[in-house]
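Student: Got a sequence here, can you model it:
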Amino acid sequence: MASSVLVAQAVTIIYGVVVGIYALIVYLARKTAGMKTLLFGVSSFLYFLLSFIVSLFDSSQKAGLVMSVIGLSCFIILFTVLIIKLRSWRDIICGSLTLICWIIVIVVLLKVIILGDSGVGKTSLMNQYVNKKFSNQYKATIGADFLTKEVLVDDRLVTMQIWDTAGQERFQSLGVAFYRGADCCVLVFDVNVLKTFENLDSWRDEFLIQASPPDPDKFPFVVIGNKIDLDSRTVSPKRAEAWCQSKGGLEYFETSAKEATNVEQAFQTIARNALKREQEPDMIFPNEDTFKIPENEEIDAPPKKSGCC
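Tutor: All right, here's what the predicted structure looks like:
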């Protein structure tokens, strides 16, 4: 998906510049047939220029919504003009190319799943990153929830869909459908609670079993040690980094959702890893064995009951 999106962005901008210049020359020569071509080409280029400028100053959901509305408005206006004043096949081709490129670029989605024990701060990290907010009131996540945010990654504007999951045992088995299509998995623990760190192995194994990525050893995981603002640390940075190295050199960040320490940096790395995952050839043309399921494997089996209520 991401490779085709990158090509679409380049093609659309080049198309906008070339067709815009050509149409301007034709229009200045007083040949009115170039007017609609000028409209399509220049508007295409200006839309992406505006998207880039907006992303530099505001990468929040509001910015993404504004750009989506602008894009949709352009579709409606331009094609209304085209349908009402249809004069040549050149107009149809110019309009269709613009629309196709816009649609391909708009549908850019990176799915990120956050896993970890209950109370480690998964929801707080997500809210701090997306909404720049933190709440001291603890409210356990029921099942799963997600937020989206448009971010600029290596000069690419992409949409991150960040899934927050419940850490309680009765919600751990969310089913294959939930994990399918993930581009990056974030493992979170509380640096002040040793048990949450020790459970990272089970969370990682749970994800690999459910998601069944084509190459588990290369799937991007990012580990976050949260709540470094507290003074009761039980997991040292050295120990956490050693665990990450033992799993193939996973990237590790220590954060404070409360004070917004390293949250932005961690999610930038998460987005970059997710985008890299999307660009892998296996993601576009998966092997035949990728989606095979063993005959004796249970799908979406009911989770085992917890010993406590």
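
Student: contacts, neighbours, all on C-alpha from now
Tutor: OK.

Student: all strands for the stretch 101-250 of the chain, in order.
Tutor: 109-115, 144-153, 156-165, 184-190, 221-226 (DSSP state E, counting those that start in this stretch).

Student: just how off-centre is the third one within its chain?
Tutor: Its chain's C-alpha centre lies 3 Å from the corresponding centre of strand 156-165 when counted by Cα atoms, centre = their mean, to the nearest Å.

Student: Also the last one?
Tutor: Using Cα atoms, centre = their mean, we find the averaged C-alpha position of strand 221-226 to lie 17 Å away from the chain's own average C-alpha position.

Student: one more to line up against the first:
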Amino acid sequence: MVDNCCAPGCTNRRGKKKGVSYYRIPKDAERREKWIAAIKRARSRLNKTERWDPPAVCFRLCSDHFISGQERFISMNRVYYKGALGCVVMFDVTSSASFLSCRHWKRDLDNKAMLPNGESIPCILLANKCDLPQRVVPPDSIDRFSKANGFITWMEISVKENKNVGEAMRRLVQDILSVESSLDSLQPKPQEIVNPQLDSLVDGGAGCC
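Tutor: Down below sits the predicted model:
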């Protein structure tokens, strides 16, 4: 039997996309209710008003709807990105699952938010917990991933020790200001308004008798 993801708008099915896992609805009543409630909320955001109940068989969610392996259903909407000028995608260097989830977030951002000129908004990749010795994501992998997925740059940080956090935010702000400046230069300048009546007074002078 083919496994299809039951998440609203998701077309994933087993064998179609590599690296995707499928999870059955939990038998535990409390967890089961949370899963169903999350899916119904997602359906309502997509204006799906017809009644929906979980199918009796083969009710599964794919791993694209989980955050870093946590049982937390993702239901992103463009409204969350509205007006965004920059973005931070952060992962845990001690967790390969956390690192791999960054691809999903960057693609989601690029699909749902963009600059007025159609380009992606500036996004920086942050490798958190660099103070810990048990890292599993090497710097060269992060560097290749950052370049391949359109991040402006990547930096190692430690939120716990406040290492490089300020520097990372300054770098992102600099890119945002640079982008805004370039967009402003593309805006058409307001044309001068010519008033023929005033021009004739200036050219001919004004008299008094």
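
Student: Do you know the score for how well these two fit?
Tutor: Comparing the two superposed chains by TM-score structural alignment, normalised by the length of the second structure, the resulting TM-score equals 0.50, with 120 aligned residues with a Cα RMSD of 2.8 Å.

Student: coming back round to it: now tabulate the strands of the stretch 101-250 of the first structure in TSV and tack on mean neighbour count and distance to residue 202 of the first structure.
Tutor: As requested, the strands of the stretch 101-250 of the first structure are arranged in TSV below (neighbours: other Cα atoms under 10 Å; distance: least, Cα to Cα, whole Å):
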stretch	mean neighbour count	distance to residue 202 of the first structure
strand 109-115	24	10
strand 144-153	18	18
strand 156-165	22	15
strand 184-190	26	10
strand 221-226	25	14
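
Student: Dump the ones you listed into a markdown table; add distance to residue 255 of the first structure as well.
Tutor: As requested, the strands of the stretch 101-250 of the first structure are exported to a markdown table (distance: least, Cα to Cα, whole Å):
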| stretch | distance to residue 255 of the first structure |
| --- | --- |
| strand 109-115 | 14 |
| strand 144-153 | 19 |
| strand 156-165 | 17 |
| strand 184-190 | 10 |
| strand 221-226 | 5 |
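
Student: These: which one's closest to residue 24 of the first structure?
Tutor: strand 156-165 (29.0 Å; Cα to Cα).

Student: Spell out the residue ranges of the helices in the second structure.
Tutor: All helices of the second structure, identified by DSSP state H, fall at 29-45, 96-112, 139-148, 165-186, 196-204.

Student: In the first structure, which residue range corresponds to the third one?
Tutor: Put plainly, it is helix 139-148 of the second structure. Matched against the first structure by TM-score structural alignment, helix 139-148 of the second structure falls on residues 237-246.

Student: Centroid-nearest residue for the second structure?
Tutor: The residue lying closest to the centre of the second structure (Cα atoms, centre = their mean) is residue 109, at 2.8 Å.

Student: Could I get the contacting residues of residue 109 of the first structure?
Tutor: The neighbourhood of residue 109 of the first structure, defined by Cα atoms under 8 Å, 6 or more residues apart in numbering, consists of 158, 159, 160, 161.

Student: Which member of those residues is positioned nearest residue 262 of the first structure?
Tutor: Among the contacts of residue 109 of the first structure, and counting by Cα to Cα, the member closest to residue 262 of the first structure is residue 160, at 18.0 Å.

Student: Map the closest one across to the second structure for me.
Tutor: For residue 160 of the first structure, no equivalent position in the second structure is identified, counting by TM-score structural alignment.

Student: hang on, the earlier thing: with the second structure superposed, average distance for the match of helix 139-148 of the second structure?
Tutor: Here stretch 237-246 of the first structure, set against the second structure after superposition, deviates by a mean of 1.0 Å using mean Cα distance after the TM-score superposition for the first structure.
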